[in-house]
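Asks: Everything below, folded, please.
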Amino acid sequence: MHLALFLSFSGSHLAGWRHPLAGQGDPFDIARYQRIAAQAEAAKLDMLFVADKLSIDDIYGGTFEAAVRLRPAIHVEPLTLLSALAVSTSRIGLGATISTSYSEPYHAARMFASIDHFSGGRAAWNAVTSVNDGEARNFSREEHLGHAERYERAAEFIDVVRLLWDTWEEDAIAPDKAAARYSDPARIHYADHRGKWFQVKGPLGAVRPPQGHPVLIQAGVSGAFQQLAAQGAEVIFPVQSTLEKARAFYADFKAQVVAAGRAPDSVKVLPGIVPIIADTDEEALQLEAELDALIDPEAGLSFMSGSMNYDLSVHPIDGPVPDIRDRIRGSKGRFDVVLKDAMDRGLTLGELGRSYAKGLAFAKFVGSPRTVADQMERWVAERGADGFVVMPPYMPGGAERFLEGVVPELQRRGLFRTEYEGTTLREHLGLERPGNRFDADFLAAAAE
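Replies: This is a model prediction of the structure:
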């Protein structure tokens, strides 16, 4: 199986930062991240994954008060972080988020090309469409793009980035001091893209990345997401709460990949999981109970409001969960499921906030290292996943328990590598290196 570590300051349980096992300190302490990265690399994980949001959540109650009071709400800029990790690691992949709604293709192409060069071919781009009006207001807009618009923009954005990565052919640079020629102009190309959302001439001010294209990650579950991801994603990061749901999603999505003319294994499905690990199953259940007892329901509700782009504070916290699925303007596919499940269970809004804070609707695997490995093995064996994005509930200890306990158990079972066999992230994931659309051989093959 393939494994990515979700690298964050405080973990994925919204009260995890309060537990005695959780570390404190400075969220910008680079040495902390470098230590975790070194541990993940020693465990031979495929990659580190850094998420991002371009605002501090202020949808709940129209203010950031709940977000900053109840949980660490700081977002370390991911490409800056990866630059530091690129020089402190040597083999593990490095994935980070850049929004297709609040960036430009040229910026994204140049930054990820640079990270791929600095790391020797280990970069991955998590292309997201962003979620809320708070982000829009930091980029001179009053409100976030609509669901269909932002996916249309994302499709064109991704295509332009990949085009820019191709504007330099592999052997374009061939310095010849005697001839006064540094590079061959015939092997450098304009992009000349003119579309609905972007007009980009190129060429890129960086040579083609070592991987050809850094690996493309996309996160989501909605129909629009699946349609876009089936066309071009190489890793997807979906939210699945149960094996039954994961199996259904996996089968349907892989069928869409095949329908798009791609091999099913050309996209790795890595759902997020929140592992709560202790020496025994009983101790793990006790740890889970301790974490859950620390939750303030508004921590979950403020997070949900930011993700849905809908203010849940307008509804009574002790009242039933309202059916607002047609008013979600943010992460729709994920919260259609969350809200329906809560209404079916008869939860109050406060109970939903507490439930969501336990693991952000991702599957929780609770138990000893052996028990957690059992669950992971079953999900992969029963075709619910190709691997996982591991989202520790608290940091750094939650990550360490997984790396030092679960990974060796998976290795003993022959389910995970004991050594890296390649040097690039594409090699770790078993993904082909893409051809260059300006290369003569590529053009000839495409013509056939």
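Asks: CA atoms for contacts and neighbours, from now on please.
Replies: OK.
Asks: which residues of the stretch 201-350 of the chain fall in strands?
Replies: 215-219, 235-237, 268-269, 272-277 (DSSP state E, counting those that start in this stretch).
Asks: For these, give me TSV that also has distance to L410 and mean neighbour count.
Replies: Rendered in TSV, the data for those read as follows (distance: least, Cα to Cα, whole Å; neighbours: other Cα atoms under 10 Å):
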stretch	distance to L410	mean neighbour count
strand 215-219	24	23
strand 235-237	21	22
strand 268-269	18	25
strand 272-277	14	28
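Asks: Any chance of JSON lines for the ones you listed, columns distance to H75?
Replies: Converted to JSON lines, the strands of the stretch 201-350 of the chain look like this (distance: least, Cα to Cα, whole Å):
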{"stretch": "strand 215-219", "distance to H75": "18"}
{"stretch": "strand 235-237", "distance to H75": "19"}
{"stretch": "strand 268-269", "distance to H75": "25"}
{"stretch": "strand 272-277", "distance to H75": "19"}
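Asks: Which one, of those, ends up nearest to Q24?
Replies: Nearest to Q24 among the strands of the stretch 201-350 of the chain is strand 272-277 (19.0 Å), distances taken as Cα to Cα.
Asks: Which parts of the stretch 51-200 of the chain are strands?
Replies: 93-99, 123-128, 173-176, 181-183, 193-194, 199-200.
Asks: before we move on, the earlier item: and D386, which of the strands of the stretch 201-350 of the chain is closest to it?
Replies: It's strand 268-269; of these, that one is closest to D386 (Cα to Cα) at 5.3 Å.
Asks: what's the closest of the strands of the stretch 201-350 of the chain to A136?
Replies: Nearest of these (Cα to Cα): strand 215-219, 19.6 Å.
Asks: Following up with a second sequence; could you model it the same way so I can compare the two?
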Amino acid sequence: MQRRKGEMTLGLYLIQAGYNEGAWRDPSVPANGGVDVNHYAHLAALAEAAAFHFVFLPDSPSVVEQDNANIARVSRNDTFEPITLLSALSSKTRDIGLVATATTTYHQPYHLARMLASLDHLSLGRAAWNIVTSGNKYEAPNFGEEELPDHDTRYTRAKEFVEVVKGLWDTWEDGAFVRDKETGIFVDTTKLHLLNHRGDYLSVRGPLNVARPPQGHPVLVQAGASESGIRFAAALAEVVFTAEPCLESGKRYYATLKEKARALGRTDDQVLIMPGIVPIVGRTKEEASAKLQRLRSYTHIDVQIGTADRWLGFVTDIRSMDLDSLVPESLPRTNFIQSRQKTLLDLAVRQKFTWRQLIRFISDSRGHLMIVGTPDEIANAMVDRFDQRAADGFNVLPATVPGELKDFVELVIPELRRRGKFRSRYSGQTLRENLGLKRPLNRFAQAGISSR
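Replies: This is a model prediction of the structure:
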């Protein structure tokens, strides 16, 4: 096992109101933040000033709630598409990475390769793609289908999809566009290659009509933790975003994924595992607890139940349950986000949760590690997981923004730096450089394949 660098990586999960379901009702949160580019620019600037490695934009191409009672009370359905927003933020930031979530299930690889390459050029090498397969049942009807493809099929197609996108990024070699006004040659076609991919799911000729991205390939991020997701991450992901609320399960996941990646010839430092953390920061424990109680008061029971139902995979009617009965050890397996269902059920059984307690836990954190406490307590928890190899860093999910983000930056970051666990400035020009990831070689140039 390779020795790691001594500092953790940090990302900011960039969401319009904050990660807590009731965040938009907090007086400090802009109610229209989801469609205010200046609000997002302010959040990105706070993270960049603190030397965060990247901002991370989630996405789902659908409304995810089941009924109007729930839709009426949530804020997430009024926000920008990620690549569009990050393209705007690329001109308002200089150093911080820009991670866009985009599904392989309902995109075409040529379109997505082109958009992400454009974002990488616009940002001078700071783009990343969070690769997901669609995991919400309401996405399928938006694209002419009755149901999502089954879980394993989505991952099998996704692997082919990613290989196609990477191949498209390589269809122009570095330096192909010479733009020589004297000779009249704009492009050196000896550095042009057709992809000519014909696979089980996709057929794509290429080439891409934009130069190879500055990073070679934008950084590849992935968030699955099911068996299929782990295999996918071990083969392709460079940053892995996961939900691991318990230290021991986090250590097992970390060891399993690194081992599988090594078996495929990859090195530990080229696969960074970054679980989510929801920090509720107070100068005292009592202050932090009061913050959480206030947020809970903002979240209607319809929203809490709807959130739990979604993250458990729409496999049961929670509203019909005796909420004070214990959660069973198993539920029907979902076709949606299987890894999160398992994480939540395992925790509920271990903690002997009632349905009421599980609903509240999911509403607060969606299954991520949540620390409610002082800056020292939060920093200690993060350093402990980093030192015990349960994490290479964290994706920070502030409960409200900008308030909880400011508190994390002003109170927790100094504690991490005091312990020598987080940097004070950027060390590279591109996101790859700042994450310590290698720039990929061009597959065609490496193989000595002639043009076209």
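Asks: As CSV, the strands of the stretch 51-200 of structure 1 with distance to G23 of structure 1 would be great.
Replies: Putting those into CSV (distance: least, Cα to Cα, whole Å) gives the following:
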stretch, distance to G23 of structure 1
strand 93-99, 23
strand 123-128, 27
strand 173-176, 47
strand 181-183, 50
strand 193-194, 48
strand 199-200, 45
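Asks: Including mean neighbour count and distance to Q256 of structure 1, could these go into CSV?
Replies: Putting the strands of the stretch 51-200 of structure 1 into CSV (neighbours: other Cα atoms under 10 Å; distance: least, Cα to Cα, whole Å) gives the following:
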stretch, mean neighbour count, distance to Q256 of structure 1
strand 93-99, 27, 24
strand 123-128, 26, 19
strand 173-176, 12, 39
strand 181-183, 13, 42
strand 193-194, 14, 27
strand 199-200, 16, 30
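Asks: Tell me how far the residue lying farthest from the centre of structure 1 lies from A15 of structure 1.
Replies: Distance from the C-alpha centroid of structure 1, by Cα atoms, centre = their mean, peaks at A178 (47.9 Å). Computed as Cα to Cα, to the nearest Å, the A178 of structure 1 to A15 of structure 1 distance reads 65 Å.
Asks: Please apply the same query to A38 of structure 1.
Replies: As for A38 of structure 1, its distance to A15 of structure 1 is 26 Å (criterion: Cα to Cα).
Asks: repeat for L443 of structure 1
Replies: In this structure, L443 of structure 1 lies at 53 Å from A15 of structure 1, with Cα to Cα as the measure.
Asks: Show me which of those two is the more surrounded one.
Replies: In terms of neighbours (other Cα atoms under 10 Å), A15 is the more surrounded of L443 of structure 1 and A15; the figures are 28 against 13.
Asks: What's that one aligned with over in structure 2?
Replies: Under the alignment by TM-score structural alignment, A15 of structure 1 pairs with G22 in structure 2.
Asks: In contact with its match, which residues are there?
Replies: With contacts defined as Cα atoms under 8 Å, 6 or more residues apart in numbering, G22 of structure 2 is in contact with V74, L295, R296, S297, Y298, T299, H300.
Asks: Any chance of a markdown table for those residues, columns distance to T190 of structure 2 and neighbour count?
Replies: Below are the contacts of G22 of structure 2 laid out as a markdown table (distance: Cα to Cα, whole Å; neighbours: other Cα atoms under 10 Å):
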| residue | distance to T190 of structure 2 | neighbour count |
| --- | --- | --- |
| V74 | 53 | 18 |
| L295 | 60 | 19 |
| R296 | 61 | 19 |
| S297 | 64 | 11 |
| Y298 | 61 | 16 |
| T299 | 60 | 21 |
| H300 | 62 | 15 |
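Asks: I'd like to know which of those residues are part of helices.
Replies: Where the contacts of G22 of structure 2 overlap with helices, as defined by DSSP state H, the overlap consists of L295, R296, S297, Y298.
Asks: ok, so of those residues, who is nearest A348 of structure 2?
Replies: R296 (19.4 Å).
Asks: Apart from its chain neighbours, what residue comes closest to the closest one?
Replies: G22 (6.9 Å; Cα to Cα, 6 or more residues apart in numbering).
Asks: L291 of structure 1 corresponds to which position in structure 2?
Replies: By TM-score structural alignment, L291 of structure 1 lines up with L295 in structure 2.
Asks: repeat for S83 of structure 1
Replies: S83 of structure 1 maps onto S87 in structure 2 when the alignment is built from TM-score structural alignment.
Asks: Please report how far that match lies from Y298 of structure 2.
Replies: Between S87 of structure 2 and Y298 of structure 2 the computed distance is 33 Å (Cα to Cα).
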